[in-house]
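**Q** Would you be able to build a 3D model of this:
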Amino acid sequence: MDIVLTIILDGLIYASWLFIVALGLTLVFGVLRILNFAHGGLYALGAYSAAVAVPFFASWGLPPAFSLIAMFIAALAVAIVIAPLIERGLLRLFYGRDEVLILLVTYAVFLILEDATKMVFGVDPYYVFEPRNLLGNVEVGSLFYVGYDLALIGLAIVCGLGVWLGLHRTRIGKVTVAVINEPEVSAAMGVNIARIYLLAFGLGVFLAALGGAFTSPLISVQPGISVSVIVVSFAVVIIGGLGSIPGAAIGALIVGLARSFAVYEAPEAEIFIIYLVMVIVLIFRPEGLFTPVQARKI
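**A** Predicted coordinates:
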């Protein structure tokens, strides 16, 4: 029984931060119709920024709990600085162009971010242990888990509900949904499409950086973390369906539980099982599990 509970909890913890990252990826695709390959680099930038921000603010003599706020500030700073540079300075020049061309552009941005992080932060690993010590250990049945790890599940739920409610219960969200469904009609009615695109892309960047920032206490922040994240994030959104928030949640759960099961029962298949699940979904439902049915245009 303990092994089943362990697999479930480990799967949920892995799925939580992965969902936050995939949520930003699927949001950008849903609004801008762009497969943002640079998303992994933005995740890494968030992790590096948090790894620098936490000890920086700690040197001011602030309470240890402020490290959580420092990670949030680091992610927000990445979004405020980087999102306008990429979206306004580059991506807007390619709107309406071939999807493969835009994918190659975002891949080029990914490579630039990868080298830029090495130049700015160096190649030595960073370790951020302070936030993970804040919540102590939590007893779950006969098992003990780090409270911070379990808190990531709550953070993922807050992010998912926040984005969903923002899209469906606020005026700017309803305008964004209108832009998603009918961009030409929205523009004709006076909607500032460029501003909506910038806001959506900025939120996507923030979610990628937030996932990286709050994952930094769990990992060694070093060059290369962006590669594995973007590949697995693509698997999540492909399984769940591009542009679907519930799909990103279910996809993250499937990937997290599948990986956790493999870690304990077949460690050599830890990565393979994720792509096996993705292939199975693509065979039987190529559009993903939660992609809404599209009306055929004549």
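**Q** alpha carbons only for contacts and neighbour counts from here, please
**A** Will do.
**Q** contacts for stretch 234-248?
**A** If you take CA atoms under 8 Å, 6 or more residues apart in numbering as the criterion, stretch 234-248 is touched by 19, 22-23, 25-31, 160, 164, 249-252, 255, 274-275, 277-278, 281-282, 287-292.
**Q** Now do the end-to-end distance for it.
**A** End-to-end distance for stretch 234-248, by CA to CA, to the nearest Å: 10 Å.
**Q** so Pro125 makes contact with Gln222?
**A** Yes - Pro125 lies in contact with Gln222 (CA atoms under 8 Å); the separation is 4.5 Å.
**Q** quick one, which of those two is more surrounded?
**A** Higher neighbour count among Pro125 and Gln222: Gln222, with 20 against 13, using other CA atoms under 10 Å.
**Q** which residues does that one contact?
**A** Val123, Asp124, Pro125, Tyr126.
**Q** could you redo the last one with a cut-off of 10 Å?
**A** Taking CA atoms under 10 Å, 6 or more residues apart in numbering, we find Gln222 in contact with 44, 47-48, 117-118, 121-127, 216.
**Q** Same question for Phe29.
**A** Here Phe29 is in contact with Leu23, Leu35, Asn36, Ile180, Ala200, Phe201, Gly204, Val237, Leu242, Gly243, Ser244 (CA under 10 Å, 6+ apart).
**Q** Same question for Val179.
**A** Neighbouring residues of Val179 by CA under 10 Å, 6+ apart: Gly30, Val31, Leu32, Gly173, Val185, Ser186, Ala187, Val191, Asn192, Ile193, Ile196, Tyr197.
**Q** what number of residues lie near the fourth one?
**A** Right, Gly173. Based on other CA under 10 Å, the number of other residues close to Gly173 is 18.
**Q** To compare with the earlier structure, here is another sequence to fold:
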Amino acid sequence: MLQSLVPLLVDGLANAALIFFVAVGLTLVFSVLRILNVAHGSFYSIGAYAAASIGLWIVSSGFSPYLTFPALLLSAALVAALFGPLVERTLVRWTYGKSEAVQILVTFGLFLILEDLQRMVFGVQSLYEDTPMALLGITEIGGIVYLNYQLLLIGLAAVVIIGLRLLIRHTRHGKFLAAVVADREVSQTLGIDTNRVFIMAFALGVFLAALGGALATPTSGVAPGLGAETVVLAFAVAAIGGLGQIEGAAIAAVIVGLARVLAIYYAPALDAVAPYLVMLVVLLIRPYGLFGSVTTRRI
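**A** Down below sits the predicted model:
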């Protein structure tokens, strides 16, 4: 019994880790900027394309294959540096204070533009670069084989959770983030540069989405349409945990990851719908998510 449960748990947590990176970026942006960013999935796929392209270039150029590990982080950082401030200043900032419908339409338009841009730059062929996963190899415990790369993903997700919590609670910029989340207008009267906070939060959200895409590349590669699939799943995870709840996103990602793996093992036909069945059940019981709550809204 234990031998069958442990692989399921490892696969589920590894799957949850990749989902978590995207969902926590989405929920972080929503908690600070109060926008539903449909284009978030595009940053995931751009991070994946960038990581695969840089990794393939490193290998083909004869450099040390171990450079593909920092390349994963570098890819996410480059995407965040390029798109984070640019998109927030030129497009997203215009939607502040407007209705959710306007925000969704604007960010959906950005999503369509970024999807076409990816096809223009990277083409329509799938890219696959699994050097990091191959270098880490496997571990056999009790006759069961585990991919060390999966264990790395789980560890990195834990580091991100702890890092975000330390950032928010124990750093100056993190306290600015928390203050803006609590009350934007009071923060402005206290002298906090909310525009700067918005740029930082949006860029951090882009980085987390791109990091999820970069880390997913060695396991599944990247192909056109990946962004659309990912953003829908990220919204489901964010809704289950409660929009704006970082810990909620982590727990919801674990629930969804385990649900997907259980479906793959025991009911493959339900693989694609398992996360949304979980979301449906949770929202029927708790309409604001597991950790969400009813808040007052100024009209």
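**Q** How close are the two chains, by TM-score?
**A** Remark: TM-score between the superposed chains equals 0.96 [TM-score structural alignment, normalised by the length of structure 1]; 298 aligned residues with a CA RMSD of 1.5 Å.
**Q** Please flag which of the contacts of stretch 234-248 of structure 1 sit within helices.
**A** 19, 22-23, 25-31, 160, 164, 249-252, 255, 274-275, 277-278, 281-282 (DSSP state H).
**Q** Only the buried subset of those residues, as a ChimeraX command please.
**A** The command below creates a ChimeraX selection of those among these that count as buried (16 or more other CA atoms under 10 Å):
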select :19,22,23,25,26,27,28,29,30,31,160,249,250,251,252,255,274,275,277,278,281
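**Q** how far away is Ala188 of structure 1 from Leu103 of structure 1?
**A** With the distance defined as CA to CA, Ala188 of structure 1 ends up 28 Å from Leu103 of structure 1.
**Q** Oh, that last question was meant for Phe72 of structure 1, not what I typed.
**A** Counting by CA to CA - Phe72 of structure 1 and Leu103 of structure 1 are separated by 29 Å.
**Q** Look at these two and report which has more neighbours.
**A** Between Phe72 of structure 1 and Leu103, Phe72 has the larger neighbour count (other CA under 10 Å), namely 20 against 16.
**Q** mind listing what the more buried one touches?
**A** By CA under 10 Å, 6+ apart, the residues touching Phe72 of structure 1 are Gly46, Ala50, Ala53, Phe66, Phe206, Ala209, Leu210, Gly211, Ala213, Phe214.
**Q** Check Ala252 of structure 2 too.
**A** By CA under 10 Å, 6+ apart, the contact set of Ala252 of structure 2 is 16, 19-20, 23, 236-242, 246, 258, 275, 278-279, 289-291.
**Q** Assumed Phe144 of structure 1 was part of a strand.
**A** Yes - counting by DSSP: H, G, I helix; E, B strand; the rest coil, one finds Phe144 of structure 1 located in a strand.
**Q** Name the nearest residue to it, ignoring sequence neighbours.
**A** In space, and not counting its chain neighbours, Phe144 of structure 1 is closest to Val138: 5.5 Å by CA to CA, 6 or more residues apart in numbering.
**Q** What range does stretch 210-227 of structure 2 cover in structure 1?
**A** Aligned using TM-score structural alignment, stretch 210-227 of structure 2 spans residues 209-226 in structure 1.
**Q** could you pull out the strands for the stretch 1-150 of structure 2?
**A** Counting by DSSP state E, counting those that start in this stretch, the stretch 1-150 of structure 2 has strands at residues 138-141, 144-147.
**Q** element containing the residue nearest to Ile80 of structure 1 when sequence neighbours are not counted, please.
**A** Leaving out its chain neighbours, the residue that sits closest to Ile80 of structure 1 by CA to CA, 6+ apart is Gly202, at 7.2 Å. Following DSSP states H and E, one finds Gly202 of structure 1 within helix 193-215.
**Q** distance from that helix to structure 2 after superposition?
**A** Taken over the aligned residues, the distance from helix 193-215 of structure 1 to structure 2 averages 0.3 Å (mean CA distance after the TM-score superposition for structure 1).
**Q** Give the other helices and strands that that helix contacts.
**A** For helix 193-215 of structure 1, the contact count by 3 or more CA pairs under 10 Å, 6 or more residues apart in numbering; DSSP states H and E identifies helix 2-32, helix 39-58, helix 66-87, helix 147-169, helix 171-181, helix 183-188, helix 225-240 as packing neighbours.
**Q** quick one on the thing from earlier: would you convert the strands of the stretch 1-150 of structure 2 into JSON lines that also reports mean neighbour count and distance to Ile58 of structure 2?
**A** Converted to JSON lines, the strands of the stretch 1-150 of structure 2 look like this (neighbours: other CA atoms under 10 Å; distance: least, CA to CA, whole Å):
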{"stretch": "strand 138-141", "mean neighbour count": "12", "distance to Ile58 of structure 2": "23"}
{"stretch": "strand 144-147", "mean neighbour count": "14", "distance to Ile58 of structure 2": "23"}
